[in-house]
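Peer 1: sequence and predicted model, in that order:
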Amino acid sequence: MSIAETHNLVAFLEKHEESSRFEKIIDFLNASYVQYALTVNPTIYTTCIEKFWASTKAKIINGERQIQALIDKKKVIITETSIRSDLKLDDAEGIDCLPTASIFAELERMGAKTTAWNEFSSTMASSIICLATNQTFNFSKYIFDNMVKHLEGGVKFLMYPRFVQVFLDKQVEGMTRHKEVYVTPSHTKKVFANMKRPGKGFSRRVTPLFPTMMIQASEDMGEDSAAPSDSHSTAIISQPSSSKP
């Protein structure tokens, strides 16, 4: 088993030269309820993550679904509620999945008119739409369900290492005795630089930020902050394109 570098990268939501013209997106994410989950960066002890997945079982206790594991002779119990608490996700009343008609309508508003967007599952598409339209998506349930699905499917890779370490830190003491540390890669600057560089998949389509995203960001900046003008509410985002340039 191994930890895939492309999974669970830490988001450093700071403004760099490379992120120019993306400041409003950064403001929006910093004001979002998912900000902590995006940026929390614990020291990941590889042996602990391996022990977790090696000993983990999904159970139903008193009608509640749980994930149980044994780390350093300490029983670890993870539930949807504990995930919500540990990742500071206030999403208990959040949406699990939007109706299919709503998904297609909202994706079209985002300019998603190519077949490449079909690679999104309805649940993942719902999460993106909910973030953009200032609705609450139940990420806690999504994470828990996928952890259970991972166990049932027997897929051998170390899923959610950053989140799992947060869960373990809350329940197990003495983590520092484990010496093997996984360094979480960060590609934030490179991502912004690449987003601005038109490539073969760039559709030349300009996607404006939704008004709901702008309102959330401006509220976080204070009551005295002026509302952003239309000329500053647009980011150039490379939309999937099935056609060649």
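Peer 2: Right, received. Where do you want to start?
Peer 1: contacts and neighbour counts: CA atoms only from here.
Peer 2: Will do.
Peer 1: quick one: the helices in this structure?
Peer 2: With helices called from DSSP state H, the chain shows them at 23-31, 35-39, 46-55, 80-86, 100-109, 122-132, 139-153, 161-171, 188-195, 211-220.
Peer 1: just put those in CSV and tack on mean neighbour count and distance to residue 6.
Peer 2: Converted to CSV, the helices of the chain look like this (neighbours: other Cα atoms under 10 Å; distance: least, Cα to Cα, whole Å):
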stretch, mean neighbour count, distance to residue 6
helix 23-31, 20, 20
helix 35-39, 18, 14
helix 46-55, 18, 16
helix 80-86, 18, 22
helix 100-109, 14, 25
helix 122-132, 19, 17
helix 139-153, 17, 17
helix 161-171, 19, 11
helix 188-195, 14, 12
helix 211-220, 17, 26
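Peer 1: save those as JSON lines, and put in distance to residue 61 too.
Peer 2: JSON lines is the format used below for the helices of the chain (distance: least, Cα to Cα, whole Å):
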{"stretch": "helix 23-31", "distance to residue 61": "36"}
{"stretch": "helix 35-39", "distance to residue 61": "27"}
{"stretch": "helix 46-55", "distance to residue 61": "17"}
{"stretch": "helix 80-86", "distance to residue 61": "13"}
{"stretch": "helix 100-109", "distance to residue 61": "33"}
{"stretch": "helix 122-132", "distance to residue 61": "27"}
{"stretch": "helix 139-153", "distance to residue 61": "15"}
{"stretch": "helix 161-171", "distance to residue 61": "19"}
{"stretch": "helix 188-195", "distance to residue 61": "41"}
{"stretch": "helix 211-220", "distance to residue 61": "39"}
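Peer 1: closest to residue 73 out of those?
Peer 2: Residue 73 sits nearest to helix 46-55 of all the helices of the chain, at 10.7 Å, using Cα to Cα.
Peer 1: next, the angle from that closest one to helix 161-171.
Peer 2: Helix 46-55 runs at 90 degrees relative to helix 161-171, counting by axes from the mean of the first three to the mean of the last three Cα atoms, to 10 degrees.
Peer 1: pull the residues that contact helix 46-55.
Peer 2: Around helix 46-55, the neighbours that count as contacts under Cα atoms under 8 Å, 6 or more residues apart in numbering are 1, 68-71, 158, 161, 164-165, 178, 180-182.
Peer 1: how about the longest strand seen in the chain: buried residues?
Peer 2: When the chain is parsed with DSSP state E, its longest strand is strand 64-71. Within strand 64-71, the residues that count as buried by 16 or more other Cα atoms under 10 Å are 65, 66, 67, 68, 69, 70, 71.
Peer 1: grab the most central residue of the protein for me.
Peer 2: In the chain, the centroid-proximal residue (Cα atoms, centre = their mean) is residue 38; its distance is 5.9 Å.
Peer 1: and that one, how far is that from residue 29?
Peer 2: Distance of residue 38 to residue 29, given as Cα to Cα, to the nearest Å: 9 Å.
Peer 1: one more: residue 208?
Peer 2: Residue 208 is 16 Å from residue 29, by Cα to Cα.
Peer 1: nearest to residue 129 among the buried residues of strand 64-71?
Peer 2: Nearest to residue 129 among these: residue 65, at 27.5 Å, using Cα to Cα.
Peer 1: another one to put next to it:
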Amino acid sequence: MDLKFIATHNQAGYLAPPPEKHRRMYTSLMKGLNSCRIVHALRENPIIYESLSQDFWKNAKIEVVEGKGVIVSEVQKKTVTVSEQMIREVLQFDDQESDSIDVPAGTVDAVLPRLSYEGRYPPLVKKFVHPYWRLLLHMFLLCISENRGGTDQLNSTQTAALVCVITNEPFNYSKYVLEAMKRNVLGVRKDKYLMYPRFLQIIFNARYPELTRSGNTLELKPMGPTCFGALTPKKGTEKKFEGLIPLEKFGQFSETENIVVDPVVAQPIQDNVGIANAIVAEEHTIQRGVEDEPETEFVTINSEDEGI
């Protein structure tokens, strides 16, 4: 039986200039995204071959190699290994093996008010953050996190990762991704699924070019510009952001007077089948939650009148 593909998990992020009506507010956020340490992992948008991801996850197991836990699998009858260092090099996270994924609670607590956060923590609930920062949270959840469905809140580790994106403090994003992949191998939280199909294809392209790329491809559309028009809570939401704490743009995403002119889009990917150009999705739809995550609130976004 084929493993499940989640079309809203591990998308490529939106890195082009904001639409005109949102340009004054969000230009500094987009400039920060284009220069932060997760930009390569956000931008790359290869053709994703379903058979490669299916083979990898169906045959994946955890082994210890040179004292370190890695994921070893068989793809097209060839051994494929994914390690923390490989993730670091291929996704270009600019982190170090010595960096932790645990950030002191005081560090996180000091940053949350600067996001105009009006809720209780943990978790970090997206709808209680200022819309400026809400877009960053939303992009991290859909593009970088391991979440297969939930897009309304960040757990403690995800919050620490996000805080370190903003402040440019050390954080081991490579380990974060690998540990999430290990949990998928073990089925710790739920049945195994096609986790990180975009990241895996980037790794296959960089380290395993001999694999045959053919057959069905997975439709994983990059985020589109409608995400800017969907940053206010839906009408009728009982509890929502009230703007009690003034907006502060800081860290990697400080205010800038420079307006982004040229869009930054995912580059064409060359493989032995052909060239594919990234197409920015004009609609951004979040699927309803799966049955095993009843605590998570999901919405569907189809226009600029509805909120994330």
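Peer 2: Yep, that arrived. In this text the structure is predicted, and so the values were computed from the model without any measurement.
Peer 1: overlay the chains and give the TM-score.
Peer 2: Structural agreement between the two chains, given as a TM-score (TM-score structural alignment, normalised by the length of the first structure), stands at 0.80; 219 aligned residues with a Cα RMSD of 2.5 Å.
Peer 1: that older thread, can you put the buried residues of strand 64-71 of the first structure in CSV and add distance to residue 150 of the first structure?
Peer 2: Supplementary listing: the buried residues of strand 64-71 of the first structure in CSV, determined by distance: Cα to Cα, whole Å:
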residue, distance to residue 150 of the first structure
65, 15
66, 14
67, 11
68, 14
69, 14
70, 18
71, 19
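Peer 1: residue 26 of the second structure -> the first structure?
Peer 2: The pairwise alignment with the first structure assigns residue 26 of the second structure to residue 22, based on TM-score structural alignment.
Peer 1: its match: neighbour count?
Peer 2: Other residues near residue 22 of the first structure come to 20 when the count uses other Cα atoms under 10 Å.
Peer 1: report the contact partners of it.
Peer 2: Residue 22 of the first structure makes contacts with 192, 235, as judged by Cα under 8 Å, 6+ apart.
Peer 1: also residue 28 of the first structure?
Peer 2: Contacts for residue 28 of the first structure (Cα under 8 Å, 6+ apart) come out as 213, 214, 216, 217.
Peer 1: quick one: contacts for the corresponding residue of the second structure for residue 144 of the first structure?
Peer 2: Using TM-score structural alignment, the partner of residue 144 of the first structure in the second structure is residue 178. By Cα under 8 Å, 6+ apart, residue 178 of the second structure lies in contact with 83, 84, 87.
Peer 1: got those as TSV, with distance to residue 108 of the second structure columns?
Peer 2: Formatted as TSV, the contacts of residue 178 of the second structure follow (distance: Cα to Cα, whole Å):
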residue	distance to residue 108 of the second structure
83	28
84	25
87	25
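Peer 1: okay, strands next: where are they in the stretch 201-308 of the second structure?
Peer 2: For the stretch 201-308 of the second structure, the strands defined by DSSP state E, counting those that start in this stretch occupy 269-270, 275-276.
Peer 1: most neighbours per residue, which of the ones you listed?
Peer 2: Of all the strands of the stretch 201-308 of the second structure, strand 269-270 carries the top mean neighbour count, a mean of 14, counting by mean count of other Cα atoms under 10 Å.
Peer 1: so where is that one in the first structure?
Peer 2: The aligned range for strand 269-270 of the second structure is empty, by TM-score structural alignment.
Peer 1: in terms of secondary structure, what does that strand contact?
Peer 2: When contacts are defined as 3 or more Cα pairs under 8 Å, 6 or more residues apart in numbering; DSSP states H and E, strand 269-270 of the second structure packs onto strand 275-276.
Peer 1: if you set the cut-off to 10 Å instead, what comes out?
Peer 2: helix 197-207, strand 275-276 (3 or more Cα pairs under 10 Å, 6 or more residues apart in numbering; DSSP states H and E).
Peer 1: now residue 158 of the first structure: how far from residue 179 of the first structure?
Peer 2: Distance of residue 158 of the first structure to residue 179 of the first structure, given as Cα to Cα: 18 Å.
Peer 1: coming back round to it: which of the contacts of residue 28 of the first structure are retained in the second structure?
Peer 2: With the contact criterion set to both residues aligned by TM-score structural alignment, their matches' Cα atoms under 8 Å, the contacts of residue 28 of the first structure that also touch in the second structure are 213, 214.
Peer 1: redo the contacts of residue 28 of the first structure as CSV? Include distance to residue 113 of the first structure.
Peer 2: Formatted as CSV, the contacts of residue 28 of the first structure follow (distance: Cα to Cα, whole Å):
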residue, distance to residue 113 of the first structure
213, 21
214, 24
216, 27
217, 27
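Peer 1: for residue 46 of the second structure, which non-adjacent residue is spatially closest?
Peer 2: Nearest residue to residue 46 of the second structure in three dimensions, chain neighbours excluded: residue 269, at 5.6 Å (Cα to Cα, 6 or more residues apart in numbering).
Peer 1: the one you found and residue 206 touch, don't they?
Peer 2: No: the criterion here is Cα atoms under 10 Å, and residue 269 of the second structure misses it with residue 206 at 11.3 Å.
Peer 1: still on that earlier bit, among the buried residues of strand 64-71 of the first structure, which pair sits farthest apart?
Peer 2: 65 and 71 (19.6 Å).
Peer 1: who's in contact with the residue mapped onto residue 166 of the first structure from the second structure?
Peer 2: In the second structure, the residue equivalent to residue 166 of the first structure is residue 202, according to TM-score structural alignment. Counting by Cα atoms under 10 Å, 6 or more residues apart in numbering, residue 202 of the second structure makes contact with 41, 44, 45, 46, 47, 48, 87, 90, 91, 196, 208, 269.
Peer 1: map residue 190 of the first structure across to the second structure for me.
Peer 2: Applying TM-score structural alignment, one finds that residue 190 of the first structure aligns to residue 226 in the second structure.
Peer 1: surely that match touches residue 16?
Peer 2: No: assessed by Cα under 10 Å, residue 226 of the second structure is found out of contact with residue 16, at 12.0 Å.
Peer 1: what residue in the second structure is paired with residue 85 of the first structure?
Peer 2: Using TM-score structural alignment, residue 85 of the first structure lines up with residue 89 in the second structure.
Peer 1: any idea how far residue 160 of the first structure lies from residue 184 of the first structure?
Peer 2: Residue 160 of the first structure sits 12 Å away from residue 184 of the first structure, going by Cα to Cα.
Peer 1: quick check: neighbours shared by those two?
Peer 2: Common neighbours of residue 160 of the first structure and residue 184 (Cα under 10 Å, 6+ apart) are 3, 4, 7, 8, 9.
Peer 1: list just the nearest of those residues to residue 121 of the first structure.
Peer 2: Proximity of these to residue 121 of the first structure was ranked by Cα to Cα; the top entry is residue 7 with 17.0 Å.
Peer 1: aligned partner of the closest one in the second structure?
Peer 2: Residue 7 of the first structure maps onto residue 9 in the second structure, by TM-score structural alignment.
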